[in-house]
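Asks: need coordinates for the below:
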Amino acid sequence: MAAMAIILNIETATTNCSVSISKDKDIIVLKENNAASYSHSEQLHVFIKEALKEASLSFSDLDAVAISKGPGSYTGLRIGVSAAKGLCFSLDLPLIAIPTLQSMAHQVDLNPGELVIPVLDARRMEVYSCIYGSDYKEVRETRAEIVNEESFSDYVSDKKVYVVGSGAEKCRGVLQHPNFVFNESVVPSAKEMASIAFKKYEAGQFENVAYFEPYYLKDFVLQQKKKKN
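Replies: Predicted coordinates:
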């Protein structure tokens, strides 16, 4: 029998500051706060320490750290990845990277033939999206795209297509096919990272800690304040 794995999962790609500790594929502790504004810099390390305490574990008990790699908020991803890499360096632990949209897809229970499209709100009418089948394997790669009437039309059939996440509201207004099902309430969470992280741990799918960077998908655009006259 393979040895069990205690994994710290960190999700900071959106406003949800989320930390979980899992034993193999099962969650032991989940700490998260989906505030209206980003609170990761204040809350992330507090949540990590509180989660370990609630699980009666210490940093030395961890076998790996899993991070939600993006796409998502530039600042949120930087904070999460920096924390994860710091822990991996100091504790000599492997780093596991999980696509943010993949863990979102796992929040939807799918019947055979159904699809789920996690969408995160980007600027204007743009979303970050990916398409997953009922086995939660990628059907179409992650893209940054502007939503219009033809978006995802190649993937609509007689089965339901779930469009979930913060970008679902944009999609609801333009996607007219009756088989689209929209749910804006789905947010990336460290809860769904556990099973994915354990599979990667068993397969030895680890990142190079020194060179790993978040998956931004788009270049960061600094919004400059307008000068007052």
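
Asks: make it CA atoms for all contacts and neighbour counts henceforth
Replies: OK.

Asks: which helix in this structure has the most residues?
Replies: Scanning the chain for the helix with the most residues, using DSSP state H, yields helix 74-91.

Asks: tell me how far that one is from the chain's mean position?
Replies: In terms of CA atoms, centre = their mean, to the nearest Å, the gap separating the centre of helix 74-91 from the centre of its chain is 14 Å.

Asks: same deal with stretch 54-67?
Replies: That offset, for stretch 54-67, works out to 19 Å (CA atoms, centre = their mean).

Asks: tell me what the longest helix of the chain is packed against?
Replies: If contacts are counted by 3 or more CA pairs under 8 Å, 6 or more residues apart in numbering; DSSP states H and E, helix 74-91 sits against strand 6-11, helix 40-54, strand 64-68, strand 95-98.

Asks: another one to check against the first:
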Amino acid sequence: MAQSLLLSLETSSPICSIALHRVADGALLGQSELRLEKSHSSHLTVLIEQLLANTGHRAVDLAAVAVSDGPGSYTGLRIGGAAAKGLCFALDIPLVAVSTLQALAHQVATATARPEAWLYCPMLDARRQEVYAALYRADGQEVLPPAPLILDADTLAEQMAGHSLLFFGSGAAKFRALRPEAAAAAFLDGVMPSAVAVGALGLELFRKEQFQDVAYYEPFYLKEVYTTTPKAK
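Replies: Model prediction:
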């Protein structure tokens, strides 16, 4: 059936991840991931073509594209955003943008026993002692909005005083080194952003018709991107 699918792209991390959901019932039809550094620009389009072919579909079957909105890798987000905008423009379909941190929290919450017992703190490495982080309840309600945090032993101390927090993502290990015995904190290893979670939240946005302007959409980089001019030889 034409225009019955949601394609999701997650390129905010070194993992190039895509997923395909059926709009009618939210069923996951397929997913594909490539864990190669700096592979997004050369492999993303190929992964999309292969996933559509392997599930017996074509690009014209897409009803919308969901893209991981950031924060994360500037280059990765730019590539994912450009690919999503290109597909939406060519097929005349809507674009939905999903918070990278919220999708990561959703990914963990849906796989956690007694999810309501925790607050979820995804942390993405932003180099040195800095991370991009946010805080969510199991139902996705935002407790603290996404922000760059400089980590020290007192980071999120107020929140841990009254709640049990679950930390995960590429920046969580840096915080665990500062709070190794925090009674109210637990840490998960190996949790990386996935297009499956982007798609799950993207379906909700699609059904609410919370679309982006395809012409003017820019990822949520969270911090300004600084570039330098090469020194003259």
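
Asks: circling back to that earlier point, now distance to Asp26 of structure 1 and mean neighbour count too, for the helices and strands packed on helix 74-91 of structure 1, in CSV please.
Replies: Below are the helices and strands packed on helix 74-91 of structure 1 laid out as CSV (distance: least, CA to CA, whole Å; neighbours: other CA atoms under 10 Å):
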stretch, distance to Asp26 of structure 1, mean neighbour count
strand 6-11, 10, 29
helix 40-54, 14, 17
strand 64-68, 14, 28
strand 95-98, 16, 25
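
Asks: mind checking those for the one nearest to Ala83 of structure 1?
Replies: Evaluated with CA to CA, the helices and strands packed on helix 74-91 of structure 1 place helix 40-54 nearest to Ala83 of structure 1, the distance being 7.9 Å.

Asks: give me the mean deviation of that closest one from structure 2.
Replies: Superposed on structure 2, helix 40-54 of structure 1 shows a mean distance of 0.5 Å to its aligned residues (mean CA distance after the TM-score superposition for structure 1).

Asks: structure 2: matching residues for that helix?
Replies: Aligned using TM-score structural alignment, helix 40-54 of structure 1 spans residues 40-54 in structure 2.

Asks: what sits up against that stretch?
Replies: With CA atoms under 8 Å, 6 or more residues apart in numbering as the test, stretch 40-54 of structure 2 has contacts from 11, 16, 18, 20, 30-32, 58-59, 76, 79-80, 83.

Asks: of all those residues, which two lie farthest apart?
Replies: Arg58 and Gly76, at 24.7 Å, using CA to CA across the contacts of stretch 40-54 of structure 2.

Asks: more neighbours: which of the two?
Replies: Neighbour count, other CA atoms under 10 Å: between Arg58 of structure 2 and Gly76, Gly76 has more, with 23 against 17.

Asks: now the most centrally placed residue in structure 2: how far from Ala232 of structure 2?
Replies: Centroid-nearest residue in structure 2: Thr100, 2.7 Å away (criterion: CA atoms, centre = their mean). Applying CA to CA, to the nearest Å, the value for Thr100 of structure 2 to Ala232 of structure 2 is 38 Å.

Asks: likewise for Ala90 of structure 2?
Replies: Look at Ala90 of structure 2 and Ala232 of structure 2: by CA to CA, they are 42 Å apart.

Asks: neighbour count winner among these two?
Replies: Ala90 (10 against 4).

Asks: before we move on, the earlier item: Ala172 of structure 2: which of the contacts of stretch 40-54 of structure 2 is nearest?
Replies: Thr11 (19.2 Å).

Asks: quick one: contacts of whichever strand or helix holds Tyr120 of structure 2?
Replies: Taking DSSP states H and E as the criterion, Tyr120 of structure 2 maps to strand 119-125. Here strand 119-125 of structure 2 makes contact (CA under 8 Å, 6+ apart) with 72, 101-102, 104-105, 108-109, 131-138, 163-172.
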